[in-house]
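A structural model of the following input is requested.
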Amino acid sequence: MSTATSGTSAASSGLSTGSGVRRADRARLVVQPAAVILIVGAVLIWALTRHNDATEAQTLNWPTLLSGTWQHLLITVAVAAIVVAAAVPLGMILTRSWARPVAPVFLTIANIGQAAPALGMIVLFFLWTNWEGFWCAVLPIAFYSLLPVLRNTIVGIDSVDRSLIEAARGIGMSSSGVLFRIEMPLALPLILAGLRTSLVLAVGTATLAFFVNGGGLGELIDTGYKLNRVPVLVTGAVLAVGLALLVDWVGAVLERFFGPRGLS
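Coordinates of the predicted model:
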């Protein structure tokens, strides 16, 4: 009797803990963007309404701030598109039996891309191609952000229960059918988690785009630092942090609403 009671208590405790985690996740979906809006809004009001000198006024104005934020967002979106277009199909291919021997090679290359200093990669790409501007920043940042999506795609597909795959093949489903109708849907939560990490990496690394004339909020941070203008530095940094938190929130929303319902 006591054993049964203990088992029931443990199950109830587990359910309670799971419910608490889900409630916390739901609360975060509301609190996180609200906090970002409040903090960023307060900093913008302070920066734009204070008495700025001529140098600060050239930077702390709506056109400049909106332009820098828009450029930063475009870099992030372009990086995310490249990462998804490259990492997800590559991860799918590397989980096939005939491609598994070369999977460690691609993972090692992706690991090198993330382990290397982001600024060094951007500068080396600039020196190698003699490019500058938007794409000179986007391509090395995409390489830097590739690993989480590639690794999670491979791990997500490999973690699918083999009995489900065998059952699907047993009813005559083709290999491509198993991949797209069984493996990929079940791997989607892990893939989305990897994409969320890549997005945050892209936002943070995009502050370095100004080194190759790629634009973004890094220009504000650099200007504030070099000219010793604290309001400009703080505004650029807060906008970059706020954008990273909003992108992380978007990733959480994607995980919640596009992941399989039965796994949430």
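
hey, let's count contacts and neighbours off CA atoms from now on
Will do.

What count of nearby residues applies to residue 122?
Residue 122 is surrounded by 24 other residues when neighbours are defined as other C-alpha atoms under 10 Å.

so what's it closest to, chain neighbours aside?
Leaving aside its sequence neighbours, residue 122 sits nearest to residue 140 (C-alpha to C-alpha, 6 or more residues apart in numbering; 5.6 Å).

and for comparison, fold this next one:
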Amino acid sequence: MSAPTSDDTTTQPAVTEEYHAGHRRSLAGYLVMPGVLALACLVLYVYVSQQELDSIEARSLNAATLTGALWEHVQLTAVSTVLTLLIAVPLGIVFTRPFTRPIRSYLITLLTLGQAVPTIAVLVLLAVVFLFLGFWAAIVGLVLYAIIPVLLNTMVGLEQVDKAVLEAGRGMGMARFTVLRRLELPLAVPVILAGVRTALVINVGTATLVTYINAGGLGDVIVAGLSTNRVTIQIVGAALTAVLALLIDYLAGIAEDLLRPRGL
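Okay, here's the model as predicted:
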């Protein structure tokens, strides 16, 4: 397997359709997804209410249990994504600086190979070797898994900035940091935000696995259904995870539209 170069990364950015379209969606476009998700939740509620639940199912599917698991899942996703941004964006900036060019491809290869390790393996390693359990152990695993999309998109976004724009900024007397802050990062925002959306969806799905290290989330509901062979519980846990992933991606899309510099 050959090490990817910086040119390789520019061919596979996680850029959304809205970015290619170059314009914000209409009001109707913003209302479609909430309507679909609300309908999905209604169908799920009707399905569960028509089932004759036994004591185990009733205990797992009551409002308090589901709300608590959903809130834990949101916390896991939010905290891990914030930490991912704090790590990946500065790393992406550093990796696009000229002094890292000789080792850049090797660093990216190392990080990509690290992402290839299954998340459950990382969580088990934390639990067995380091006796690291609970919320923060889950955060470590989620950050390690989600860092690559944000890192690569940060690099792609910065490398796609027109060099003539940067030269014009330097010609106006801007320092390197000023060029980065006022020109490079704003112009790279659409691609970086696309990577953030990818990381958010990855974290929502991967967070279902942290139940195995006692970190909570909707994975508790799914595993409860699996361990007791209750299909209804499994369906509810999986459906809520899917709805949450779509909702977070939708909200991230709105943020992407609002934060995109005008004219891009």
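
related to what we said a few turns ago, quick check, the residue nearest to residue 122 of the first structure in contact with residue 121.
Yes - with contact defined as C-alpha atoms under 8 Å, residue 140 of the first structure counts as touching residue 121 (6.1 Å).

Relative to residue 113 of the first structure, how far out is the residue nearest to residue 122 of the first structure?
Using C-alpha to C-alpha, to the nearest Å, residue 140 of the first structure is found at 9 Å from residue 113 of the first structure.

which of the two has more neighbours?
Counted by other C-alpha under 10 Å, residue 140 of the first structure and residue 113 do not tie: residue 140 has more neighbours, with 24 against 20.

Quick check: the residue sitting nearest the centre point of the first structure vs residue 3 of the first structure, distance?
The C-alpha lying nearest the average C-alpha coordinate of the first structure belongs to residue 199 (C-alpha atoms, centre = their mean; 2.0 Å). In this structure, residue 199 of the first structure lies at 48 Å from residue 3 of the first structure, with C-alpha to C-alpha as the measure.

Ok, residue 76 of the first structure next?
In this structure, residue 76 of the first structure and residue 3 of the first structure are separated by 54 Å, where distance is defined by C-alpha to C-alpha.

when you align them, which residue in the second structure goes with the residue nearest to residue 122 of the first structure?
If you follow residue 140 of the first structure across to the second structure using TM-score structural alignment, you land on residue 141.

Wait, that match touches residue 119, no?
Yes - when contacts are counted by C-alpha under 8 Å, residue 141 of the second structure is listed as touching residue 119 (6.4 Å).

which residue lines up with residue 75 of the second structure in the first structure?
With the correspondence set by TM-score structural alignment, residue 75 of the second structure lines up against residue 74 in the first structure.

So what's the residue count around its match?
Counted with other C-alpha under 10 Å, the neighbours of residue 74 of the first structure add up to 17.

Please apply the same query to residue 189 of the second structure.
Neighbourhood size, residue 189 of the second structure [other C-alpha under 10 Å]: 20.

I figured it hits residue 260, correct?
Yes - contact criterion C-alpha under 8 Å: residue 189 of the second structure and residue 260 qualify, at 6.3 Å.

and residue 191 of the second structure, how far is that from residue 52 of the second structure?
Counting by C-alpha to C-alpha, the gap from residue 191 of the second structure to residue 52 of the second structure is 48 Å.

how distant is the helix or strand hosting the match of residue 75 of the second structure from the center of its chain?
Assigned by DSSP states H and E, residue 74 of the first structure belongs to helix 62-94. Counting by C-alpha atoms, centre = their mean, to the nearest Å, helix 62-94 of the first structure is centred 9 Å from the centre of its parent chain.

buried set for that helix?
65, 68-69, 71-80, 82-84, 86-88, 90-92, 94 (16 or more other C-alpha atoms under 10 Å).

same deal with stretch 107-127 of the second structure?
Buried residues in stretch 107-127 of the second structure, counting neighbours by 16+ other C-alpha under 10 Å, are found at 108-109, 112, 115, 119-120, 122-124, 126-127.

Just the ones of those in helices?
Judged by DSSP state H, these include 108-109, 112, 115, 119-120, 122-124, 126-127 as members of helices.

Residue 255 of the second structure: which of the residues you listed is nearest?
The nearest member of those to residue 255 of the second structure, counting by C-alpha to C-alpha, is residue 115 at 26.3 Å.
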